[in-house]
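S.K.: Here's a sequence, model it:
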Amino acid sequence: MTLFRNASELLPGLQPAAFRGVRFDVVDVSHEVGRRIVTHFFPGVDAQAREDQGAHDGEIRAVGFVIGDDYIARGRALEAALRAPGPGTLVHPWLGEIRAVVPSGAKLRFQAIELRVMRFEISFEREVAQLTGGLATLPRLLGGLGSIRAAAGALIAAALGRQSGTVIALAAAVGVATDTLRIASREAERARNGAALAGGISSTQRRLARQASAEALAGLPSQLGEAIAQAARPRRRSAVAPGPRPADRPEPIPPRDGARMGLRVLDPVGDLRATMLADRATRAALHAAIATGAVAAASAIDYESREEALRQRDALDAALRVSAALASDLATDLPGPASRLWRAIGDARSALTIDINEIIGRLPRTRRVVAPGVPVMLLAYDLAGDDPRSVFDQAVEITRRNRLANPAFTPTEGVEVLR
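M.R.: Got it, this is the predicted structure:
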């Protein structure tokens, strides 16, 4: 039992504040305000020209402490909140709630002579409207996926904290997480070049079985979603001549296979039995995290036709819609964390639609040709027209696009060809 009920009694003058739900105490808060004035100077002329470009809401600088027996855990939680992508809610002691982002340079300081205390200096910037031009669609989409993973981890932490970390609640959540990892590992093994991903998921499953904790579960959505996204990310070719490599990196999963693998995992995960608040939250969080991995993999697909892009968009949107439904089911018990996850999923769905619609207009259309039993080569001759040099390429493309086992005969339902 401590002599002081809170930090302000220990150090008078401290004011409570929070960022992304992580509480701390501040002793000094300042912010910049004014106008964005650009001054133009001209050689040989003393007069200046000033251009007013609007209101200026500058940095919000906070200096404070994290105090208590759990200062290390709360310090790590604050570090995770600062690293999370996208804007978060800053609860200012005097100005109230502010949507803010954190640029680089936040300082967290531990000292041996100050036990149970962590000092920090953090600069926040107010969230402002972002330009949404065509070139910015992919970064906006990937940033939205990161927000989903962060909100999913916070949902699990809130659910386990709501049930006071009971053994039964923790065991139920671990059970759902273990089943999810097993399903994901099995599907990764089936994917082309998915052995490395399957091995990583299996090792995560073993670590969770050995050391199950609320912190490990809360970090699982980010780990799993990022692992799927990274495994299906194409390699970039280096502009520097390659030198000796200590070890060969595994080949990435083709983006189409990565998106397909993620979507196959979602159905059985969504059907997992969950009755308690902790395991329901874990199921919803991991479902959303896996959906982000599938969307990230699909963002690297080089689509060949409008119809393919539309089918992929609809499949991914349906998966995110299920994730949003699972999150909304928790709104009664966890209104704050569930609504944040639901909003993040909604933003990602909008960004996904914008990103794919941006490229649909530049893609060729397809049409279905019904010619039962006709050899693919004969069909290619008809499509090639007056360009006989493209016959063989046409036949190869038709066979690959329709996954024909025997190109000597076209199926009765017809084949899909580019217009």
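S.K.: contacts and neighbour counts: CA atoms only from here.
M.R.: Will do.
S.K.: got the contact list for the closest residue in space to R264 that isn't next to it in sequence?
M.R.: Closest residue to R264 apart from its sequence neighbours, by C-alpha to C-alpha, 6 or more residues apart in numbering: E187 at 7.4 Å. E187 makes contact with A198, M261, R264, V265, according to C-alpha atoms under 8 Å, 6 or more residues apart in numbering.
S.K.: count of neighbours near the third one?
M.R.: Just to be clear, that refers to R264. 15 (other C-alpha atoms under 10 Å).
S.K.: And what about it, helix, strand or coil?
M.R.: helix (DSSP: H, G, I helix; E, B strand; the rest coil).
S.K.: where's it relative to R283, distance?
M.R.: 16 Å (C-alpha to C-alpha, to the nearest Å).
S.K.: related to what we said a few turns ago, out of the contacts of E187, which comes closest to A100?
M.R.: V265 (34.6 Å; C-alpha to C-alpha).
S.K.: I figured that closest one hits R182, correct?
M.R.: No - applying C-alpha atoms under 8 Å, one finds V265 not in contact with R182, separated by 9.9 Å.
S.K.: Name the residue in the two with the higher neighbour count.
M.R.: V265 (23 against 17).
S.K.: Spatially nearest residue to G414, not counting backbone neighbours?
M.R.: V370 (3.9 Å).
S.K.: residues in contact with Y71?
M.R.: Y71 neighbours (C-alpha under 8 Å, 6+ apart): R116, V117, M118.
S.K.: mind listing what's buried in the helix or strand harbouring the second one?
M.R.: Going back to what we said before, that points to V117. Counting by DSSP states H and E, the element that carries V117 is strand 114-126. Buried residues in strand 114-126, defined by neighbour count with 16 or more other C-alpha atoms under 10 Å: R116, V117, M118, R119, F120, E121, I122, S123, F124, E125, R126.
S.K.: Surely the fifth one touches R109?
M.R.: Yes - applying C-alpha under 8 Å as the test, F120 and R109 come out as touching, 6.0 Å apart.
S.K.: next up, for comparison:
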Amino acid sequence: MSGALSALSGLGAGSLGSQTGLLGGMAGGLLNGALSVAAWRGVTFWMPNSQDEAGRRMLQIWFPGRDDFRTQDFGAQDGPIRVSGLIIGDDYVIRAKRMRTVLMQAGNGTLVHPWWGAIKCRLVQSGSISFSDGEIRMTRFQATFVRVPPDPTSKGLFARIADTLTSVLTQADALVDSAVMAMRSVLSVLTLPLALVSAVSSVVSVAHGVWDAVTGSTAALPVRTAASAPLAALAGGVSVPVTNSDTTYADSVATLLAGVPAAVAQSVSPTASAAIAPADAVSGVDENDIDPAVATTLLITAVQSLRTAGQTAAEQAADPASVRGLMLGATLMTAAQAVAAASSLTYASQDDALSWRDRLLAMLDDLIGDIETLAGTSGAAVPISGMLGALRDSKAAITADISERLGRLPAVIAVTVPRQMSAWLVAYAVAGDNTAEVEDVWTDMVARNGLRQPAVTNPGTLRVLQPSDLT
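M.R.: All right, here's what the predicted structure looks like:
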């Protein structure tokens, strides 16, 4: 979550979800332009199409005189990945020769897949490379790969998680899905009673009030700009259908309630700037970019506000169970966007990372408590176990991600100041023989401890990053 995986965070991993159009997973406008870039053993190409088979190795067994059959399960089947590639450019012949060479190499290789990421694969069939006089400056090729099985001796949680940031985003996406399923459960009736329609209207009104207050209280103009359109949609509400025979109404409510948090998370600025890029493509120049810390803090605050406002609204509603279920879905989607926004955070120290971890885990623990309370009451049928599982999986993914990064983050040390002295003297004492680090030590010390008069530091304890880790 520190942004170490720049390829992912640089593509703007933000709002998540897969059930409705607005939630839309991690795919966004910025992602679409680079989505089909792939590589095999370092040779890059465009991958417009890919097919991946997955399932179980099942053996069907028939017996004489019987029309039914039995099955025997031989385990998971990680099927082949069939790739259609394009090599385009003035150097297409040279790169086609390179591709032909790497296709003939023995052993395992790395397939950089635009959707699945980096995969250790093996070529199982001969690839085909084709040219055409009607397609100048372009070569087509096809290849079939299979994933290399993981080391059977690897054990433990961290050995199973090859990419902890992707794991966090995957679990947050599952959290959004569980929230949408909760709303579908509440709004699954064929005929919408007046009390249920009133509950939807109440939830939308409460959400609008919360988001209007939360976004209006921030001094960050990009936050208000990002939230303006979905906030206006909340004010307009949602139309009630004549018939409710499918999930269209439930999905429209979910989309409406997810609009503001999704917009905030999608507008989070990447943590890394490109060294060479067009002026308008460099991170931070877009006035609509939101600082990850600001966005994450705002979304965590909104989660708590939605919880409080939802409890009040349920107590006053004619259909309190439906209000609780819908408000819980809205809160879960906001929490998922907070986790997504936090994936772009850059941590200054181990203490900083642990502080953000504790804030995110506390937010998820509060939601677990709300769901467990809801499970003990009668009312709307919502997928309690699914939501609890998604929340607990998100907690595990966040913990694993922070733990994996702690070793690469600088530690904060405590320095005892025995008497009143200048912060410069303290900085020289901390830096030791490396006088080049004195200024960095002093700058960090003043900012971290809020020293208003660094020239005169009172006795006590100051916290500062280890000198060798300062940059």
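S.K.: Next up, the contacts around the residue nearest to G414 of the first structure.
M.R.: Counted by C-alpha under 8 Å, 6+ apart, V370 of the first structure has contacts T412, E413, G414, V415.
S.K.: Just those: which are in strands?
M.R.: V415 (DSSP state E).
S.K.: Of the contacts of V370 of the first structure, which is the nearest to D257 of the first structure?
M.R.: For the contacts of V370 of the first structure, the nearest to D257 of the first structure is V415 (21.6 Å; C-alpha to C-alpha).
S.K.: What's the match for that closest one in the second structure?
M.R.: Aligning on TM-score structural alignment places V415 of the first structure opposite L462 in the second structure.
S.K.: Return the set of buried residues in the helix or strand where A49 of the first structure lies.
M.R.: Per DSSP H and E, A49 of the first structure falls inside strand 45-67. For strand 45-67 of the first structure, a neighbour-count test (16+ other C-alpha under 10 Å) marks D57, G58, E59, I60, R61, A62, V63, G64, F65, V66, I67 as buried.
S.K.: Which two of those residues have the greatest separation?
M.R.: Between any two of the buried residues of strand 45-67 of the first structure (C-alpha to C-alpha), the greatest distance is 30.1 Å, for D57 and I67.
S.K.: so what's whichever residue in the first structure pairs up with Y428 of the second structure up against?
M.R.: When the first structure is aligned by TM-score structural alignment, Y428 of the second structure is paired with Y381. By C-alpha under 8 Å, 6+ apart, Y381 of the first structure lies in contact with P388, V391.
S.K.: Contacts for the host helix or strand of L310 of the first structure, please.
M.R.: Under the criterion of DSSP H and E, L310 of the first structure resides in helix 306-328. Outside helix 306-328 of the first structure, the residues that touch it by C-alpha under 8 Å, 6+ apart are 263, 266, 281, 284-285, 287-288, 291, 294-295, 298, 303, 338-339, 341-342, 345-346, 349, 352-353, 356, 360-361, 363-366.
S.K.: what about 6 Å?
M.R.: Helix 306-328 of the first structure is contacted from outside by A284, A288, A338, W342, I360, L363, R365, using C-alpha atoms under 6 Å, 6 or more residues apart in numbering.
S.K.: What range does that helix cover in the second structure?
M.R.: Going by TM-score structural alignment, helix 306-328 of the first structure sits over residues 350-372 in the second structure.
S.K.: buried sites along the matching stretch?
M.R.: For stretch 350-372 of the second structure, by 16+ other C-alpha under 10 Å, it's 350-354, 356-357, 360-361, 363-364, 367-368, 371.
S.K.: what about that stretch, how far off from the first structure?
M.R.: Relative to the matching residues in the first structure, stretch 350-372 of the second structure has an average distance of 1.4 Å after the fit, by mean C-alpha distance after the TM-score superposition for the first structure.
S.K.: Contact partners for the aligned partner of A295 of the second structure in the first structure?
M.R.: Using TM-score structural alignment as the criterion, A295 of the second structure maps onto G258 of the first structure. By C-alpha under 6 Å, 6+ apart, G258 of the first structure lies in contact with A232, A297.
S.K.: Just the helices from the first structure, written as ranges.
M.R.: Using DSSP state H, the helices of the first structure run over 7-10, 71-83, 137-162, 167-190, 195-210, 214-231, 255-270, 277-298, 306-328, 335-360, 376-384, 391-402.
S.K.: what's the mean deviation for the last one versus the second structure?
M.R.: Okay, so that is helix 391-402 of the first structure. Counting by mean C-alpha distance after the TM-score superposition for the first structure, helix 391-402 of the first structure comes out at 1.6 Å.
S.K.: which bit of the second structure covers that helix?
M.R.: For helix 391-402 of the first structure, the aligned range in the second structure is residues 438-449, judged by TM-score structural alignment.
S.K.: now the nearest residue in space to L298 of the second structure that is not next to it in sequence: how far from A342 of the second structure?
M.R.: The shortest distance from L298 of the second structure to any non-neighbouring residue, by C-alpha to C-alpha, 6+ apart, is to V214 (7.1 Å). As judged by C-alpha to C-alpha, V214 of the second structure and A342 of the second structure stand 18 Å apart.
S.K.: S422 of the second structure too?
M.R.: Applying C-alpha to C-alpha to S422 of the second structure and A342 of the second structure gives a distance of 37 Å.
S.K.: More neighbours: which of those two?
M.R.: A342 (29 against 14).
S.K.: Nearest spatial neighbour of that one, chain-adjacent residues omitted?
M.R.: T296 (5.7 Å).
S.K.: contacting residues for that neighbour?
M.R.: A338, A341, A342.
S.K.: try it again with 10 Å
M.R.: 261, 264-265, 268, 290, 302, 335, 337-345, 356, 360 (C-alpha atoms under 10 Å, 6 or more residues apart in numbering).
S.K.: Please apply the same query to A344 of the first structure.
M.R.: Taking C-alpha under 10 Å, 6+ apart, one finds G86, G144, L145, G146, S147, I148, R149, A150, A151, A152, A324, A338 in contact with A344 of the first structure.
S.K.: again, only this time at 8 Å
M.R.: G144, L145, S147, I148, A151.
S.K.: What of L224 of the first structure?
M.R.: I201, L286, A289, I290, G293.
S.K.: Nearest to A47 of the first structure among these?
M.R.: Nearest to A47 of the first structure among these: G293, at 57.1 Å, using C-alpha to C-alpha.
S.K.: what's the spacing between the aligned partner of that closest one in the second structure and S344 of the second structure?
M.R.: Mapped onto the second structure by TM-score structural alignment, G293 of the first structure lines up with Q337. Look at Q337 of the second structure and S344 of the second structure: by C-alpha to C-alpha, they are 12 Å apart.
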